[in-house]
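Engineer: Following is a predicted model, sequence given first.
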Amino acid sequence: MIADSRKNNFNIIRFVAAMMVVLGHMCHLIAVDVSLFLGQAVSTIGVKIFFLISGYLIAQSFLNDSNIFRYAVRRIFRIIPGLIGVVLFAVFVVGPVFTVLPVSEYFANGMTWSYLKNIALYVQYFLPGVFEANPYPNAINGSLWTLPVEVMMYVAVPVIFLLFRKGNKVVIAGVLAVVLEIANLAIGKFRPDAFYVIYGTDMVSALSIIPYFFLGIVFLSSKVKKYLNLQLAIGILCIAEMMNFSSLKSEIMVFVVLPYFIFSFAFAEEPKFVKCFSKNDFSYGLYLYGFVIQQVIVKILWEYQLTLNVYFVICACATTVFGMLSWFLVERPAQRLAKKILKSERVAKLGKFDITKIE
């Protein structure tokens, strides 16, 4: 029997996924071999876990309340305030402190103000004169590229559910996941250097994670959940980790094995981590601040020739602090404001339509 969907291990999974992203990025930022899990960079697996969980929770939220305006308010106030915080932190704190330019020149440079486009989800990676001498030079926050993709999925959920109002949402989501994954595999096989940018986002890279969002929706079905088994999932995961597959076979394996393990763990009987971060969710803040804080720490400590493990521990602790600050100072107040807005009777009456529930 699978645990009640309201009692799950999602919060601890998101925290671990955020730390996987920190570890994976740490390898790049100090120029060492990238840590792998299931044949892929551990940070890549972390991002795919985020999209799996996001697909499940976002679709569930929309099914519970299909008021378009209320849905939009919840999504905007969940993602944008934290993003604004980290972008302003980079421009007005990290930039002036670490740029090799005089501060007056830094603020006179158009690239500085162009970085603010990140708030509008138009991804910009550089600030003038910042981190130029780092082992991974110039990049301020490489994590931001996934946020436009996430917002695309926020838009896709109500659009798809409206277009297929009377259809089986699980089947539709599953078909989309498989079709998009086949397209991703085909590009990786025949056009590995493909690069197609729309609004500052590489859509080829986006295609590598979008299928996982739709896979997450599949697990809303009780008919799918009944096949989840944590012991079996752990066994399959261990066997998969021991295999040495090509990149193509590894991607197929991850597509099959990772969702089954994540949701088996999330809905395990008597979930032991249900209370972890139940009131305070730091995972988004960890994800937002990880890369930039890591670059700062590498800049400060590079001359000491620290090992990967030491860097990771230091950066994990520092990023957790900033994740907590983001939650308490920005994200939680923003969510409280969103709740006040949602109490408006005018908002409650707008944008409502009926949809078929997932069984």
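Structural biologist: Perfect, thanks for sending it.
Engineer: Going by C-alpha atoms from here, please, whenever you check contacts or count neighbours.
Structural biologist: OK.
Engineer: can you give me the helices for the stretch 1-150 of the chain?
Structural biologist: Assigned by DSSP state H, counting those that start in this stretch, the stretch 1-150 of the chain shows helices spanning 10-29, 42-64, 68-89, 95-98, 103-108, 110-114, 146-163.
Engineer: Take these and write them to JSON lines, including mean neighbour count and distance to Ile252.
Structural biologist: As requested, the helices of the stretch 1-150 of the chain are arranged in JSON lines below (neighbours: other Cα atoms under 10 Å; distance: least, Cα to Cα, whole Å):
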{"stretch": "helix 10-29", "mean neighbour count": "23", "distance to Ile252": "20"}
{"stretch": "helix 42-64", "mean neighbour count": "21", "distance to Ile252": "13"}
{"stretch": "helix 68-89", "mean neighbour count": "18", "distance to Ile252": "30"}
{"stretch": "helix 95-98", "mean neighbour count": "19", "distance to Ile252": "41"}
{"stretch": "helix 103-108", "mean neighbour count": "15", "distance to Ile252": "46"}
{"stretch": "helix 110-114", "mean neighbour count": "15", "distance to Ile252": "38"}
{"stretch": "helix 146-163", "mean neighbour count": "17", "distance to Ile252": "21"}
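Engineer: Second structure for comparison follows:
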Amino acid sequence: MDSRRNNFDALRLLFAAMVIFSHSFALAGQAEPVIWNRTLGNLGVHGFFIISGFLIAQSYQRSGSLFKYGTNRFLRIVPGLVVALIVSSLIAARLHNFVHNPVPYISNGPVWTLAWEVICYAAIAVLGIVGALSRTTFPAVFAVAWVLYLANIGNGSDFFLAIVPLFLMFAAGALFALYLTEIRIELLVLALIGLALTAHFGVFTYVDQLVVGHIPFLYGPVVTPEEVLRVIYIASFPVVVIWVGKLARPSVRITNDVSYGAYIYGWPVAQVLVFFALKWSIPLNPYLVFVTTMIITLPLAFVSWRLIEKPALSLKRRFQKVSTTKEPEAEPELSEPLAVDGLTVA
């Protein structure tokens, strides 16, 4: 594999657009589009965590020290986030905290997920320190995580349904980072079939209820067809994302990484558009909100990348001693995860 040829930039931009599209419905007071029994925004979040797990596991292995790893992560997330939070807070205060919007008071809802991203970063560091982030030991960690997940499959809490899958997606990305040389076509086909089963299209819905609903889970928790399909989805989606991102050809190269900026500015821009639409008695059309949000957000994301995020990343050498030996060129460290739908508007 050529380490510089991948589709991760394009995928991240696609996932960012999916989240903005999904939130355009929520912020306009309508139900978000659903596929694979989850909103498009939730799907985009999972994609971001998969890619993040893949890149961050490699980043830790390249870093050489915990200080360098932590510095890299800080410079990638914090500067752009601080500016975005200041801007969105000032705008919200100016516009009465969007009190009359369908989703009031929340000026930048998606950013709370960054806390869980940081926890994933910390987990990678801990695993690396104890020697568990290797080809021989990490599969056991991954297996234990899945056993714990399956043992609690009937848990209906928000944490289990929304946060735990993020950890599993991130862990799957890290596993591929350690083991990926190729994804056999048989595995890809099985993953695609799994996603088709979880999409609830046509006859698959009937098959799910007929077959899965009659599996006798003896002496165990009552497992519904929806829970079985959720497991299939969580196991299948990372395979497809990594295959498209790393192995599919041709690869699409995007020079400027605007996906993180789209993440931190998409929600505030949409909130402002909804505010003025209501003020001027313009009907709220989520499709129009999405298109207008993208037209405004992408230039903002470009400015954020060129003036804040990229210059911040250039500060790495000020915090670290430059090695006397030339290190292999690393893949660009790109976006961070997006929001989990539902909880962002709760």
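Structural biologist: All right, it came through fine. Given the structure is predicted, the values throughout are model-derived calculations rather than measurements.
Engineer: where does the TM-score land?
Structural biologist: Laid over one another, the chains give 0.78 as their TM-score (TM-score structural alignment, normalised by the length of the second structure), with 299 aligned residues with a Cα RMSD of 2.6 Å.
Engineer: Minimum distance to Leu237 of the first structure: which of the helices of the stretch 1-150 of the first structure has it?
Structural biologist: helix 42-64 (13.0 Å; Cα to Cα).
Engineer: quick check: that closest one aligns to which part of the second structure?
Structural biologist: Aligning helix 42-64 of the first structure against the second structure (TM-score structural alignment) gives residues 40-62.
Engineer: Could you check how far the matching stretch is from the centre of its chain?
Structural biologist: 6 Å (Cα atoms, centre = their mean, to the nearest Å).
Engineer: That stretch vs the first structure - mean distance after superposition?
Structural biologist: Taking mean Cα distance after the TM-score superposition for the first structure, the mean distance separating stretch 40-62 of the second structure from the aligned residues in the first structure is 0.7 Å.
Engineer: Figure out which of the helices of the stretch 1-150 of the first structure is closest to Lys339 of the first structure.
Structural biologist: helix 68-89 (8.2 Å).
Engineer: average offset between the closest one and the second structure?
Structural biologist: Taking mean Cα distance after the TM-score superposition for the first structure, the mean distance separating helix 68-89 of the first structure from the aligned residues in the second structure is 0.6 Å.
Engineer: now the angle from that helix to helix 146-163?
Structural biologist: Angle of helix 68-89 of the first structure versus helix 146-163, following axes from the mean of the first three to the mean of the last three Cα atoms, to 10 degrees, is 180 degrees.
Engineer: what's helix 68-89 of the first structure packed up against?
Structural biologist: Using 3 or more Cα pairs under 8 Å, 6 or more residues apart in numbering; DSSP states H and E, the elements in contact with helix 68-89 of the first structure are helix 283-301, helix 332-342, helix 345-348.
Engineer: could you dump the helices of the stretch 1-150 of the first structure to TSV with distance to Ala268 of the first structure?
Structural biologist: Compiled in TSV, the helices of the stretch 1-150 of the first structure are given as follows (distance: least, Cα to Cα, whole Å):
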stretch	distance to Ala268 of the first structure
helix 10-29	11
helix 42-64	15
helix 68-89	27
helix 95-98	45
helix 103-108	52
helix 110-114	46
helix 146-163	26
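Engineer: Can you check which of those gets nearest to Leu258 of the first structure?
Structural biologist: helix 42-64 (7.9 Å).
Engineer: just to revisit the earlier point, between the helices of the stretch 1-150 of the first structure, which one is closest to Phe219 of the first structure.
Structural biologist: When the helices of the stretch 1-150 of the first structure are ranked by proximity to Phe219 of the first structure (Cα to Cα), helix 42-64 comes first, at 6.7 Å.
Engineer: tell me the angle the closest one makes with helix 68-89.
Structural biologist: 150 degrees.
Engineer: which other helices and strands contact helix 42-64 of the first structure?
Structural biologist: helix 10-29, helix 146-163, helix 210-218, helix 247-266.
Engineer: Which part of the second structure matches the shortest one?
Structural biologist: Residues 167-175 of the second structure are where helix 210-218 of the first structure aligns, taking TM-score structural alignment as the criterion.
Engineer: Kindly report the same for the second one.
Structural biologist: Across the second structure, the stretch matching helix 146-163 of the first structure (TM-score structural alignment) is residues 113-130.
Engineer: what do you get for the first one?
Structural biologist: Under the alignment (TM-score structural alignment), helix 10-29 of the first structure falls on residues 8-27 in the second structure.
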